[in-house]
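Colleague: Generate a structure from the sequence data that follows.
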Amino acid sequence: MFTLTQPNDKTIAAFLAQQSRQDLNYPDTFASLGNLPASYDHNVAEVHLGNGEAIFAAALTAFRHWRQFDVGWVEALPRETPIEIGQNIAIRARVFRLWTLAACRIVDVMDEYDSDTRRFAFSIGTLPAHPEQGEERFEINQSSCGRVTYRVTAFFRPNSTAATVAWPYLRYRFNLFRRQSAGVIRREVIRAAA
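Modeller: Just a heads-up that it's a prediction; the model follows:
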């Protein structure tokens, strides 16, 4: 969906209601948990956030408010969407003078904690109104030495003829988002620690 005006809350709610009745638009569900399928493009962005439980907690708070999407030209809406399997989220983006909506579904959530390490991660899969097919996995990891990292892993390919034609530019933008997302989470953690 492309428009010259910014999609409002009512438009987003109707869009999500329609997309929530749809199946994922790709067959490789859960592949972001392990070996990425060869028939897709792949991208990984990772950043060291700092050390310690306070850093992990700040990153987790940012996740729960979908801050990793706050890169200046992308938003995940509605913000109050809980990170739970089966929840749908709209991605509102602005590229040049056009606005677009895409839809994703949370397909996996992992919250692991033991005496030495902690990991919170979730994967979103694309729905039919998304320009790409595939998954993105967002992870916060705390190692046994306290090191906290943020990582985004994605496998993706075009979802339509139009997306295929524009793929070099779209791939650039999707990969730019992942790098910018890592920077956003890092800034959120620094701000919380200040």
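
Colleague: Every contact and neighbour count from this point should use C-alpha atoms.
Modeller: Will do.

Colleague: which residues in the chain form strands?
Modeller: Counting by DSSP state E, the chain has strands at residues 2-3, 41-51, 74-77, 88-95, 98-113, 118-126, 132-142, 147-158.

Colleague: Could you export these to CSV, including columns for distance to Ala57 and mean neighbour count?
Modeller: Listed next are the strands of the chain as CSV, based on distance: least, Cα to Cα, whole Å; neighbours: other Cα atoms under 10 Å:
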stretch, distance to Ala57, mean neighbour count
strand 2-3, 37, 13
strand 41-51, 11, 17
strand 74-77, 21, 20
strand 88-95, 23, 21
strand 98-113, 13, 19
strand 118-126, 10, 23
strand 132-142, 10, 25
strand 147-158, 10, 22
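
Colleague: I'd like those as a markdown table, with distance to Trp66 appended.
Modeller: Putting those into a markdown table (distance: least, Cα to Cα, whole Å) gives the following:
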| stretch | distance to Trp66 |
| --- | --- |
| strand 2-3 | 22 |
| strand 41-51 | 17 |
| strand 74-77 | 6 |
| strand 88-95 | 10 |
| strand 98-113 | 13 |
| strand 118-126 | 12 |
| strand 132-142 | 11 |
| strand 147-158 | 13 |
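
Colleague: Nearest residue to Thr153 in space, ignoring adjacent ones along the chain?
Modeller: Val44 (4.5 Å; Cα to Cα, 6 or more residues apart in numbering).

Colleague: Also Glu188?
Modeller: In space, and not counting its chain neighbours, Glu188 is closest to Ala62: 6.8 Å by Cα to Cα, 6+ apart.

Colleague: The one you found: neighbour count?
Modeller: A count of nearby residues for Ala62, using other Cα atoms under 10 Å, gives 19.

Colleague: do Ala54 as well
Modeller: Per other Cα under 10 Å, the neighbour tally for Ala54 reads 14.

Colleague: please give me the structure for this one as well, since I'd like to look at both together:
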Amino acid sequence: MNPETDPPLTYPEVGATRQGTMPAGYRHLDVTGEIPAPLSEAAAYLLTWELHRDMGFRPDSAAVRAAEGAKVVLRLGPLTAPCRVVWAADGPREAGFAYGGLPGHPEKGEALFLLEEAGAERTRFTVRSFSRPGTVLTRVTAPASRLVQRRLTRRFVAVMRKRFTAGAG
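Modeller: Got it, this is the predicted structure:
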């Protein structure tokens, strides 16, 4: 990341999803589920943007794996959402990343995707975010936007779980 040439994130509370104290003035979402897979397998799926692809997004990034400072543009139909990874980990007990919105993203805020070891062949998966409208369109359509965000957040966990359920994949 080059602070002289890279665009700034669209919110000041960088890293708040990881710290656990969500900032005031934003919508907060937090969904957790257990995944029937070892952490290493779930991490390989998450960190290589595969979960996002299976969600229907078209992630465009020079980074093959989510890493701090990596930029990714998420496309879903006509939606374009440029982001930068603000935190990433790939360790023996936890793996995941958080990305924040860049200029041009329809929302201002951050989303975290965190995997934590939860026992033999089990992994806990959390999707946590804070956001507020970032454009005139998302302000005008805020009720519908909130509904879509809630559904997408729950779907991230469901798609991750389905990927590792017996017979899936």
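
Colleague: Any idea which of the strands of structure 1 gets closest to Ala17 of structure 1?
Modeller: Judged by Cα to Cα, the one of the strands of structure 1 that comes nearest to Ala17 of structure 1 is strand 88-95, at 9.0 Å.

Colleague: Centre of the chain to that closest one, how far?
Modeller: Computed by Cα atoms, centre = their mean, to the nearest Å, the chain-centroid distance of strand 88-95 of structure 1 equals 10 Å.

Colleague: That strand - contacts with which helices or strands?
Modeller: Packed against strand 88-95 of structure 1, as judged by 3 or more Cα pairs under 8 Å, 6 or more residues apart in numbering; DSSP states H and E, are the following elements: helix 9-19, strand 74-77, strand 98-113.

Colleague: could you measure the aligned partner of Val148 of structure 2 in structure 1 against Phe15 of structure 1, distance?
Modeller: With TM-score structural alignment as the matching criterion, the partner of Val148 of structure 2 in structure 1 is Arg173. With the distance defined as Cα to Cα, to the nearest Å, Arg173 of structure 1 ends up 23 Å from Phe15 of structure 1.

Colleague: Out of these two, name the residue with the larger neighbour count.
Modeller: The neighbour count for Arg173 of structure 1 versus Phe15, taken as other Cα under 10 Å, is higher for Phe15 (18 against 13).

Colleague: so how much does the top helix by length along structure 2 differ from structure 1 once superposed?
Modeller: The single longest helix within structure 2, with elements called by DSSP state H, is helix 142-163. Superposing on structure 1 places helix 142-163 of structure 2 at an average distance of 1.3 Å from its equivalents, by mean Cα distance after the TM-score superposition for structure 1.

Colleague: neighbouring contacts of that helix?
Modeller: Surrounding helix 142-163 of structure 2, the residues in contact under the criterion Cα atoms under 8 Å, 6 or more residues apart in numbering are 29-36, 42, 51, 54-55, 125-127, 133, 138, 168-169.

Colleague: residues touching the residue nearest the centre of structure 1, list them.
Modeller: Taking Cα atoms, centre = their mean, the centroid of structure 1 lies closest to Glu136, which sits 5.6 Å from it. Remark: with contacts taken as Cα under 8 Å, 6+ apart, Glu136 of structure 1 is in contact with Ser32, Ser123, Ile124, Gly125, Val152, Thr153, Ala154, Phe155.

Colleague: Could you rerun that using 6 Å?
Modeller: Contacts for Glu136 of structure 1 (Cα atoms under 6 Å, 6 or more residues apart in numbering) come out as Ser123, Ile124, Thr153, Ala154.

Colleague: swap in Val71 of structure 1?
Modeller: Taking Cα under 6 Å, 6+ apart as the criterion, Val71 of structure 1 is in contact with Gln180.

Colleague: what do we get in structure 2 for the residue nearest to Glu188 of structure 1?
Modeller: Correspondence of Ala62 of structure 1 to structure 2, assessed by TM-score structural alignment: Tyr45.

Colleague: distance of its match from Leu51 of structure 2?
Modeller: Counting by Cα to Cα, the gap from Tyr45 of structure 2 to Leu51 of structure 2 is 6 Å.

Colleague: With Glu13 of structure 2 instead?
Modeller: Here the criterion is Cα to Cα. By it, Glu13 of structure 2 lies 26 Å from Leu51 of structure 2.

Colleague: Compare neighbour counts for these two and give me the winner.
Modeller: Each of Glu13 of structure 2 and Leu51 had its neighbours counted (other Cα under 10 Å), and the higher figure belongs to Leu51 (19 against 15).

Colleague: That one and Arg163 of structure 2, how far apart?
Modeller: Using Cα to Cα, which is the criterion applied here, Leu51 of structure 2 is 9 Å from Arg163 of structure 2.

Colleague: how many neighbours does Arg79 of structure 1 have?
Modeller: Neighbours of Arg79 of structure 1 (other Cα under 10 Å): 13.

Colleague: who's in contact with it?
Modeller: The neighbours of Arg79 of structure 1, taking Cα under 6 Å, 6+ apart as the test, are His65.
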